[in-house]
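Student: Predicted structure and sequence below. I'll ask about it afterward.
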Amino acid sequence: MFLSFGGAVGALSTFARNIIIARLISVEDFGIAATFGITMALVQMSTGLGVDRLIVQATDGNEPKLQATVQAFNILRGVVLAIIMYAVASPIAHLFDLPELIWAFQWLAILPLITGFVHMDAARFQREMKFGPSVLVESIPQIIAVALSAPLALYFKDYRVMLWIITAQAVSTVVLSFIVAKRRYSVAIDREFLNRIFSFGWPLMLNGILLFGIFQADRGIVGIAYSMEDLGWFSAAFTLTLFPSMVFANAAQSFFMPMLSKVQDDPEKLEAGSIATIKACLMIGITISVGLSLAGPAFLLLLFGSDYVGGVAIIAWLALMQGIRMAKAGPTIVAISCGQTKLPLYANIVRSFALVFALIAVWQGWGVLGIVIGGIIGETMAVIFFLVLLSRKFGVDLSLLYKSVVVSIVLVALAIVLSSNFATGQDPVLEIAGSILLTLVALGIFLLFAMDLVKWLKQSGEGQPETQV
């Protein structure tokens, strides 16, 4: 739970940082700043081998030579990535139609070089259930970034603020990793440990590439196919809808995973817990979809400013996409709780096919909304595929979900219709108040068809989860 708190602090800090920057620079400059984030996400997510997890999970993870080899590997990875990023800075800048900013993308090459020197002791402490150091190393740099956002944005008044902020984050992460460390920093090259790093990390690297496609590719396509101003308001709307889904997904994982892990060897209790988890995530997805469909335009203009009005037309659809993604968190939690970590990977492969729909949308001239619709189709396909996998792997009776799914579809569809006709962001008090009221009504209706979820949660709280849902 402590790690989830740290993740929530990090997500909230990133959200606040983006709002501050968006308020103080132009929409076009915010779009340019977004290209830096997209580029760094591609580098980090497509080359991450999860070496911190290896230290935590390996039986010999406390071995000094393993840690030294991991740290040496991080340095080598940082050097290689720095060289590659510097070399491809020009193609990337031209891809986003920003040839005058080649220097800025070359600047980004410094970042993996800096973070390559992170001390891995914070990860090692997790083996002893000491999560404080990891939370500090993860959260404090984000908080520093928030503190620097306003003064740097006021000073530079353009996209350069993001370059300085992400550089400050990288430096502070490395410095903090050394501050919390107890073991002396060292590097070593051990062939056996290197082989283990690659064998352990390649599935995580593949999943990272898929996750980039899920979380960042839509923004990348918008940045390549349309203007930086379009990318600016799209990024603002995307950030607004992504933030609650990330926080709720982490909270749901922390809450349900321990309970499911305890009953994974009892088929009846596992099925009951699985259905309850999926219904709970579906309920949270309704909250996100209905709430942000109706209040999203008002929050977008209140938080980011009237210059981002372009995002009003798509925010209900982005809310739907994030709501479906939240629903997908249910089967993900079930699979991970039972040690089936490959199942989320398979679902993400299915989700990645949405990129085809996004490219077709660009080709057909359907605009940014077409790209978002492609994402909705991809998320829906992934959820259906994932549920079928759970049914085959664990024998989960999907008929127990039919009523909840149908009710969810009706409620969200109604919210989108109302949003299209009434949610403009021009009357924020009325729209937000109406959103709260209608969201509560939607949750009440959902629970009328999911009373078994309430019973299961009550039984679980008493330490005796129900065996039938």
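Tutor: Great, that's in hand.
Student: alpha carbons only for contacts and neighbour counts from here, please
Tutor: Noted.
Student: count of residues packed around residue 238?
Tutor: 23 (other CA atoms under 10 Å).
Student: err, residue 107, not the other one
Tutor: Residue 107 has 18 nearby residues by other CA under 10 Å.
Student: OK, contacts around it?
Tutor: Residues near residue 107 by CA atoms under 8 Å, 6 or more residues apart in numbering: 86, 163.
Student: Now do it against residue 83, distance only.
Tutor: 11 Å (CA to CA, to the nearest Å).
Student: same thing with residue 119?
Tutor: In terms of CA to CA, residue 119 sits 22 Å off from residue 83.
Student: between those two, who's got more neighbours?
Tutor: Each of residue 119 and residue 83 has its neighbours counted (other CA under 10 Å); residue 119 has more, 28 against 15.
Student: Moving C-terminal from the helix or strand hosting residue 91, which element do we reach first?
Tutor: Per DSSP states H and E, residue 91 falls inside helix 64-95. Reading on from helix 64-95 to the C-terminus, the next helix or strand found by DSSP H and E is helix 102-107.
Student: and that following helix, how far out from the chain's middle?
Tutor: 26 Å (CA atoms, centre = their mean, to the nearest Å).
Student: How about stretch 51-62?
Tutor: For stretch 51-62, the distance to the chain centre is 24 Å (CA atoms, centre = their mean).
Student: Ok, stretch 133-141 next?
Tutor: 18 Å.
Student: ok, second structure coming up, stack it against the first:
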Amino acid sequence: MTHERAALPGVQSDPQRAGASLAHRALRAALWTGASAIVVRFSNILVMAIAARIIAPEELGVYALALAVHGFVACFAAWGVTSAIGRLDLDADRLGPTVTTVTLCSSCVVAASMALAAGPIASAFQAPEAVRPIRILAVVVVIQVMSAVPAAQIQRAFRQEVAFRANVIGFVFGSATLLPLATMIHGAEAFAWSRVAAGLAIGLTMVLSLDTRYRPGWEAQFVGPLLRFGVPAAVGSLLSQLVLNVDILIIGRAMSTADLGYYMLAFNICLWPTAALGAVMDQVVLPAFSAVRRDDGDLRSTVSRAVRTVALVACPIGGFTFAFAHPLIETVYGGKWLTAAPVLSVLAAYGVLYVLGKLFDNIMIASGKTITMFVVQATVLVVLVPILIVGVRVGGLVGVGVGHILAILLVTMPAYAVAIRRATGAGIGVILRALSRPALAAVAAAGVALVATEGLTNPLAKLAVGGLVGLVVYVAVVGPQLLQLFPGRLADKRILVLATTWPLMAAKRLRQAGVDAPPWRS
């Protein structure tokens, strides 16, 4: 039993009764969360495609700086204690009031500090236009943390349909704020105010959907254990944000805000696998893995299934992004952003590796190994900073992308492989076997799609033909594994069975025909 589980109030359950229920609830939650992420992501792509034709690259670069500052500060706004509410092996009703008090007080202090430091931070990056966006995003810190406990309650209950509804409502309010303001004020400020509007809408929707709302309270006996559990996770999240955003800081110091704008666009596109899967993992992995641990389930096979599931979705997105970076940017965002295409091709691989890292982060938190997560992130940061500094000087934006990939392959993934093995028994062999088929299928699909579109000049035609050809090739290789991702009722639908297993059936028919009447033997 871990230190956190011994110190914080726990709950008991019947493993046999909980197993099937947990699997059903987790799958339902994953589908809702995936739908939410996909709908919101595609909607954001549409809005960003419109905004990219209004704002300049320099304005997006300023917003990137402000958003990086917000990401760092937000890590300590709740001190990581809300994760305790999401764990099914802990008593949320006893912890809720104390967690609420900690998050409310800390968020106000942290946000005020962020607003006061906006001027010096902007001056350090020679970007005075960033002062107001930073201060606006300080308001977002308070809003997000005030809804953090309700979000953890929804996560715990696997009520991801509420999160879906909240995200859609938040997107509507955020977009309705962004597009008009982008034509009237500085683009970075318009983006920041849209985050305020979206955060308010999401928070209110979640709070109003809860059956139980925790009022501020205080039980001193829980504060120490909560902080011992949460602070390493918060520091780990901070280090994760540093790993994620240190490139923004380095580019901001070494290059122009326009270059930073190009890089941010490419980086956001490369994280499409995370957009599709990150929300699912954040909402489902923590409660599901903690429940498997509580019930003494098979963690090794659970890790294998989780890695395979992530790879089946992330690898084809990364392969397509790598192969069609130029037509993708030109079609969606316009020709003035084509400078971002070369670095996007490099960052496509980073997007796949990053989403796997998020999965491992969640497994570490669910296993109570927050110190391990901290050590991994600290090690990565120490290695990453000099690599990125050399990369930006030698290769500009592309050099930064290559630096990210080298750091992940040389440090992050080996470190996580060791940590995951110790926590769950799933070693590097288990992880590589789960990854191999989706990765090879994605490479094959991207290669065939490139060959099929070689003679096309229209970027939209390239995307359409390449996407269709790549999809057919990918499904032909991993179809049966894809079919396993669907719930039972959908997986039994004839159209899905035919779409995902036709290559196997065709091969079987050919073998039977060869045995029955081999023409070369007649």
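Tutor: It's in. Keep in mind that this is a model prediction, so the values were computed, not measured.
Student: follow-up on the earlier one: show me which residues of the helix holding residue 91 of the first structure are buried.
Tutor: When burial is assessed from 16 or more other CA atoms under 10 Å, helix 64-95 of the first structure yields the following buried residues: 64-75, 77-79, 81-82, 85-86, 89-90, 92-93.
Student: do stretch 390-410 of the second structure as well
Tutor: Buried residues in stretch 390-410 of the second structure (16+ other CA under 10 Å): 391-392, 396-408.
Student: Give the aligned equivalent of residue 74 of the second structure in the first structure.
Tutor: Following TM-score structural alignment, the counterpart assigned to residue 74 of the second structure within the first structure is residue 44.
Student: no wait, residue 188 of the second structure
Tutor: The alignment partner of residue 188 of the second structure in the first structure, by TM-score structural alignment, is residue 159.
Student: ok, back up a step: on contacts alone, who are the packing partners of the helix holding residue 91 of the first structure?
Tutor: helix 51-57, helix 102-107, helix 110-115, helix 191-215 (3 or more CA pairs under 8 Å, 6 or more residues apart in numbering; DSSP states H and E).
Student: same for the helix or strand where residue 420 of the first structure lies, what does it pack against?
Tutor: If you go by DSSP H and E, residue 420 of the first structure is part of helix 402-422. Secondary-structure packing of helix 402-422 of the first structure (3+ CA pairs under 8 Å, 6+ apart): helix 267-304, helix 315-337, helix 428-448.
Student: For the strand or helix carrying residue 505 of the second structure, buried residues please.
Tutor: Using DSSP H and E, residue 505 of the second structure maps to helix 494-516. By neighbour count on 16+ other CA under 10 Å, the buried set for helix 494-516 of the second structure is 496, 500-503.
Student: Distance to residue 198 of the second structure for these - can I get that in CSV?
Tutor: Supplementary listing: the buried residues of helix 494-516 of the second structure in CSV, determined by distance: CA to CA, whole Å:
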residue, distance to residue 198 of the second structure
496, 36
500, 38
501, 42
502, 44
503, 45
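Student: that older thread, the match of residue 188 of the second structure is in contact with residue 32, isn't it?
Tutor: Yes - Residue 159 of the first structure lies in contact with residue 32 (CA atoms under 8 Å); the separation is 6.1 Å.
Student: aligned partner of residue 96 of the first structure in the second structure?
Tutor: With TM-score structural alignment as the criterion, residue 96 of the first structure matches residue 125.
Student: need the contact list for that match.
Tutor: 252-253.
Student: ok, now residue 230 of the first structure?
Tutor: 28, 31, 222-223, 310.
Student: so what corresponds to it in the second structure?
Tutor: Using TM-score structural alignment, residue 230 of the first structure lines up with residue 259 in the second structure.
Student: Look at that match and tell me its secondary structure.
Tutor: Using DSSP: H, G, I helix; E, B strand; the rest coil, the structure places residue 259 of the second structure in helix.
Student: and it, how far is that from residue 133 of the second structure?
Tutor: To residue 133 of the second structure, residue 259 of the second structure is 19 Å away according to CA to CA.
Student: and what of residue 141 of the second structure?
Tutor: Taking CA to CA, one finds residue 141 of the second structure at 13 Å from residue 133 of the second structure.
Student: Over to residue 397 of the second structure?
Tutor: Residue 397 of the second structure is 24 Å from residue 133 of the second structure, by CA to CA.
Student: Residue 317 of the second structure now?
Tutor: Between residue 317 of the second structure and residue 133 of the second structure the computed distance is 32 Å (CA to CA).
Student: who's more crowded, the two?
Tutor: Remark: of residue 317 of the second structure and residue 133, residue 133 carries more neighbours, 26 against 22, as counted by other CA under 10 Å.
Student: tell me the contacts of the closest residue to the more buried one other than its chain neighbours?
Tutor: Counting by CA to CA, 6 or more residues apart in numbering, residue 189 is the residue found nearest to residue 133 of the second structure once chain neighbours are left out, at 5.0 Å. Shown in contact with residue 189 of the second structure (CA under 8 Å, 6+ apart): 63, 132-133, 136.
Student: for residue 50 of the first structure, same thing?
Tutor: With CA under 8 Å, 6+ apart, residue 50 of the first structure has these contacts: 200-201, 204-205.
Student: count of neighbours near residue 201 of the first structure?
Tutor: 19.
Student: do the same with residue 353 of the second structure
Tutor: 24.
Student: and it, how far is that from residue 318 of the second structure?
Tutor: The value you get for residue 353 of the second structure to residue 318 of the second structure, if CA to CA is used, is 9 Å.
Student: try residue 146 of the second structure
Tutor: For residue 146 of the second structure, the distance to residue 318 of the second structure - CA to CA - is 35 Å.
Student: more neighbours, these two?
Tutor: residue 318 (28 against 25).
Student: Pull the contacting residues for the more buried one.
Tutor: Residue 318 of the second structure sits next to 270, 273, 348-349, 351-352 when contact means CA under 8 Å, 6+ apart.
Student: Please repeat the previous calculation with a cut-off of 7 Å.
Tutor: Neighbouring residues of residue 318 of the second structure by CA atoms under 7 Å, 6 or more residues apart in numbering: 348-349, 351-352.
Student: Aligned against the second structure, show me the partner of residue 304 of the first structure.
Tutor: If you follow residue 304 of the first structure across to the second structure using TM-score structural alignment, you land on residue 333.
Student: whereabouts in the first structure does the helix holding residue 505 of the second structure align?
Tutor: Following TM-score structural alignment, helix 494-516 of the second structure has no partner segment in the first structure.
Student: what's around the alignment partner in the first structure of residue 462 of the second structure, how many residues?
Tutor: Under the alignment (TM-score structural alignment), residue 462 of the second structure pairs with residue 430 in the first structure. The number of residues packed around residue 430 of the first structure, counting by other CA under 10 Å, is 13.
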